[in-house]
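[1] Here's a sequence, model it:
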Amino acid sequence: MRAEEAAAGFSGERLRLARFRAGLTVREVADRVDVSHAAISQYEIGRTRPTPAVLARLAIATGVSAGFFVFNRRPVSARGLDGTHFRSLRSTGRAGRASAWAWSELVLDVAEVLERHVRLPDPVLPMRSLAPDAGRDELADAAEELRSVWRLPDGPVGHLVRQLEVHGILVARLAVADKGIDAFSHFQGARPVVILGSDKGDAARSRFDAAHELGHLVCHPDADPGGEQEQQAHGFAAELLMPRAHMARVLPRRFDLGAYARLKQEWGVSIAALLYRARTLEVISDAAYRRAVMVMNRRYGRRTEPYPLDQPERPALLATAGEVAARSGIGIDRLAAECCLPLDDVRAIIGDPDPRPLVTV
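    Sure, this is the predicted structure:
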């Protein structure tokens, strides 16, 4: 798309999204484009539009194509950053969260373009809005309803990321979710999206992150970062991955590393999570819990555990959709062009469902 056409259909919210993607401030964009920072602000709120020449410079400055700024593309999620579920607000600044959130919007952009060529699963997500004072029983009911609607097995849920994707939730592992953010999610448009960090070798912790974000999507239609919702999402994740009816029967009444290691492998959760669950369900006392944690810390440190699980679960929906589109002649170069994004961005978002080299005989 030519700059003249893009300028005629210019969307300020798409400029803000491009700026967040690039990790730039208003002033930094203004300096690169050689206009005042007030002009950039006016563009973003929709009060004025850039000339074709300025728009071309905006595209270069933010690393996207001119067509990215056009208003008839997918609308940016209405509640934006404030409608997104982040963890502690102390771990990263607003600029870091804005950059991460922008990538979740790019995931939605890529999915929309893919759906021009292939069909993705329709979202299936039961909603159980919880009040701030909701207790354990309500969290258990919400997790049980999800299990019922998704027809999950009566026991370990298996590949959790695959379950999210089968039920129409977009999942991506991106480096932008690292450095204090870990994971985040939102459901503000046609599809829910979950972003997981890319650098976690801890499969158990990563699965818990996915379950935590699923808890937000099910229980919290309105985001309240840093509030009671975080504890509720933790509680939901525990109920989903370690349902009380099973855990009350199988958790050891005393600390037995071998028994906990076997449960870790069977249920796909960390020994630390199992110990905390045992304490929460009063299978062990607070004193026994503290002793077990001290033993684990003394033997293995605070950040490592024995008997690691396999590699973290990898999303496959977008990568598989890309492969299907490619078989129809719609390669990743064309997808990137239709998204008006750099090829590397689309590759990072789509990912690879199995990065291991293929052995042929």
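[2] use CA for all of it now, contacts and neighbours both
    Will do.
[3] Give me the distance from stretch 294-306 to the chain's centre.
    Stretch 294-306 sits 28 Å away from the centroid of its parent chain (C-alpha atoms, centre = their mean, to the nearest Å).
[4] Sorry, slip of the keys, the one I care about is stretch 73-88.
    12 Å.
[5] likewise stretch 142-153?
    Counting by C-alpha atoms, centre = their mean, stretch 142-153 comes out at 21 Å from the chain centroid.
[6] Equivalent analysis for stretch 229-245, please.
    18 Å.
[7] and that stretch, which residues are buried?
    For stretch 229-245, the neighbour count (16 or more other C-alpha atoms under 10 Å) marks 229-230, 232-244 as buried.
[8] nearest to residue 269, of those residues?
    Nearest to residue 269, judged by C-alpha to C-alpha, of the buried residues of stretch 229-245 is residue 241 at 7.4 Å.
[9] Tell me if I'm right that that closest one and residue 159 touch.
    No: using C-alpha atoms under 8 Å, residue 241 is not in contact with residue 159, being 10.9 Å away.
[10] okay, now residue 319: neighbour count?
    18 (other C-alpha atoms under 10 Å).
[11] Quick check: it touching residue 352?
    Yes: using C-alpha under 8 Å, residue 319 is in contact with residue 352, at 5.7 Å.
[12] what about the helices in the stretch 251-361 of the chain?
    Ranges of helices within the stretch 251-361 of the chain are 257-267, 271-280, 286-300, 317-327, 332-339, 343-350, based on DSSP state H, counting those that start in this stretch.
[13] and the fifth one with helix 317-327, angle?
    Helix 332-339 and helix 317-327 are oriented at 110 degrees to each other (axes from the mean of the first three to the mean of the last three C-alpha atoms, to 10 degrees).
[14] before we move on, what about the longest one?
    What separates the directions of helix 286-300 and helix 317-327 is an angle of 50 degrees, with the same axes, to 10 degrees.
[15] Another sequence for comparison is provided below:
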Amino acid sequence: MDNYNVKINSLRLRNARLSKGYTMSELASKAGGLTRQAISNYELNKTNISIKNLKKIAEVLEFPYEYFLKNSRYELNQLNTSPIFFRSSRVDVRVESIYFQKFNQFYKIYKELEKYIDFPKLKLPRLDAKEEAVGLERGYDKGYIDKIAEETRELWGLGKKPINNLYDEMLRNGILISKIETEHKGTDGFSLISGETSMVFINTNRGNCVRDRFSLAHELGHIILHSSLEQEEKYDYKQIEEDANYFASTFLLPDEGFVKDIYSIDISALLEIKKKWKVSLAAIIMRLEYLNIIDENQKRNMFITLSRKGWRKKEPFDDELEKESSTFFEDAIELLVNNDVLEIDELISEFEIGERRVIDLLGLSDEFFQKYNKKPTTPILKLVK
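    Next up, the predicted model:
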């Protein structure tokens, strides 16, 4: 059986390899007994592959080998998506390819679930065409970003108050989010837009509560302001990051509600603001300057104070404020299983990419699927009749 040759889904093989960040030579070496040319032939569909070699490759790539024998469903086409927006730093092509494939797998899970579940539809404000054209070319006017942030809050029914759980609010309004571990240490979050589907990953290795919230708001800014950018389009990376940062600031700290809470610009008073609004001192100081509550010199002195106290990398309350989370995908899976739509094994089979990868991409606990796999035990004791 293992020596039997089969035709595989070459696109899935290539995408799986890219998702691990391997070159063809690296994959051949890790699988053992294969050459770069052999991997190339498999990916170009020039030759069939033995089940034995397919199993070796699948083990290295951490996919069920059957995955490569099935037709593609719900695969993202990179030509029809936005660029991946990375918060904090640029990444090389190889890293970007890894995360595109993670989005591809996340998208596939979502589309499989969407066959059975009526997920929230994407709810975002419409941009003025002229403002968008100018914004994408030269950067958005800050006043217009203020307007769009305010419209988003109104559309989502958030008012001018602090947002209790931004994670839940974004999911509730049609934006798919997951927290994943990533080895790329320079990135807090990243997002991708494909048609009406907007996806965000947050790096669990980087953030605390306030950092995660700013990253979410930053990616929301990209989704609203930069969804029309195309993969091959040249754009000013620094400018779109500045626009997304400003959107995050004005969205999390709307001037009307935020200013009412400012009774002093003393650092101790601003720490109380941080606890209430769950935004960093650094972001609060930047917002105060933009709203003309402090001037450039005051801002500089406040940042000097933060540095002197050792608060530039870690601020007070960073560890005390609880990280936000959601049971969105757990609820979706439980809805299907508890209503006898699908057995858990059937659902994992439909996902196709393996239980471990589903757990990682949806941010589930390692024990999540185990509770469905417990078989009823035969009682040892009986009542006396």
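[16] out of the helices of the stretch 251-361 of structure 1, which comes closest to residue 196 of structure 1?
    Closest among the helices of the stretch 251-361 of structure 1, using C-alpha to C-alpha: helix 343-350, at 11.3 Å.
[17] Buried ones in that closest one, by neighbour count?
    Buried residues in helix 343-350 of structure 1 (16+ other C-alpha under 10 Å): 345-347, 349-350.
[18] with structure 2 superposed, average distance for that helix?
    Comparison of helix 343-350 of structure 1 with structure 2 after fitting gives an average deviation of 1.8 Å (mean C-alpha distance after the TM-score superposition for structure 1).
[19] and the residue lying closest to residue 224 of structure 1 once chain neighbours are set aside, how many neighbours?
    Distance criterion C-alpha to C-alpha, 6 or more residues apart in numbering; nearest residue to residue 224 of structure 1, sequence neighbours excluded, is residue 85 at 7.1 Å. Neighbour count for residue 85 of structure 1, taken as other C-alpha under 10 Å: 26.
[20] Repeat that for residue 77 of structure 1.
    Residue 77 of structure 1 has 18 nearby residues by other C-alpha under 10 Å.
[21] now do residue 310 of structure 2
    Other residues close to residue 310 of structure 2 by other C-alpha under 10 Å number 11.
[22] likewise the one 10 residues further on?
    The number of residues packed around residue 320 of structure 2, counting by other C-alpha under 10 Å, is 10.
[23] Next one: it relative to residue 359 of structure 2, how far apart?
    27 Å (C-alpha to C-alpha, to the nearest Å).
[24] Now distance to residue 137 of structure 1 too, for the helices of the stretch 251-361 of structure 1, in CSV please.
    Listed next are these as CSV, based on distance: least, C-alpha to C-alpha, whole Å:
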stretch, distance to residue 137 of structure 1
helix 257-267, 21
helix 271-280, 13
helix 286-300, 21
helix 317-327, 33
helix 332-339, 44
helix 343-350, 37
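[25] Relative to residue 172 of structure 1, which of those helices is closest?
    helix 343-350 (6.2 Å).
[26] packing partners for that closest one?
    helix 94-114, strand 170-174, helix 317-327, helix 332-339 (3 or more C-alpha pairs under 8 Å, 6 or more residues apart in numbering; DSSP states H and E).
[27] what does the first one correspond to over in structure 2?
    Which is helix 94-114 of structure 1. Counting by TM-score structural alignment, helix 94-114 of structure 1 lines up with residues 93-113 of structure 2.
[28] Can you mark which positions in that stretch are buried?
    Residues 95-113 are the ones in stretch 93-113 of structure 2 that count as buried (16+ other C-alpha under 10 Å).
[29] do the same with stretch 47-56 of structure 1
    49-50, 52, 54-56.
[30] Would you map the helices across the stretch 51-200 of structure 2?
    51-61, 93-114, 129-138, 142-155, 166-172.
[31] In structure 1, what stretch matches the fourth one?
    Same thing as helix 142-155 of structure 2. Going by TM-score structural alignment: helix 142-155 of structure 2 matches residues 136-149.
[32] Now residue 153 of structure 1: closest residue in space, sequence neighbours ignored.
    Using C-alpha to C-alpha, 6+ apart, the nearest residue to residue 153 of structure 1 is residue 147, at 7.7 Å.
[33] Wait, residue 242 of structure 1 touches residue 268, no?
    No: counting by C-alpha under 8 Å, residue 242 of structure 1 sits too far from residue 268 to count as a contact (9.4 Å).
[34] if I look at those two, which residues touch both of them?
    residue 156 (C-alpha atoms under 8 Å, 6 or more residues apart in numbering).
[35] Nearest residue to residue 71 of structure 1 in space, please, no chain neighbours.
    Using C-alpha to C-alpha, 6+ apart, the nearest residue to residue 71 of structure 1 is residue 11, at 4.6 Å.
[36] Would you mind measuring from that neighbour to residue 17 of structure 1?
    Applying C-alpha to C-alpha, the value for residue 11 of structure 1 to residue 17 of structure 1 is 10 Å.
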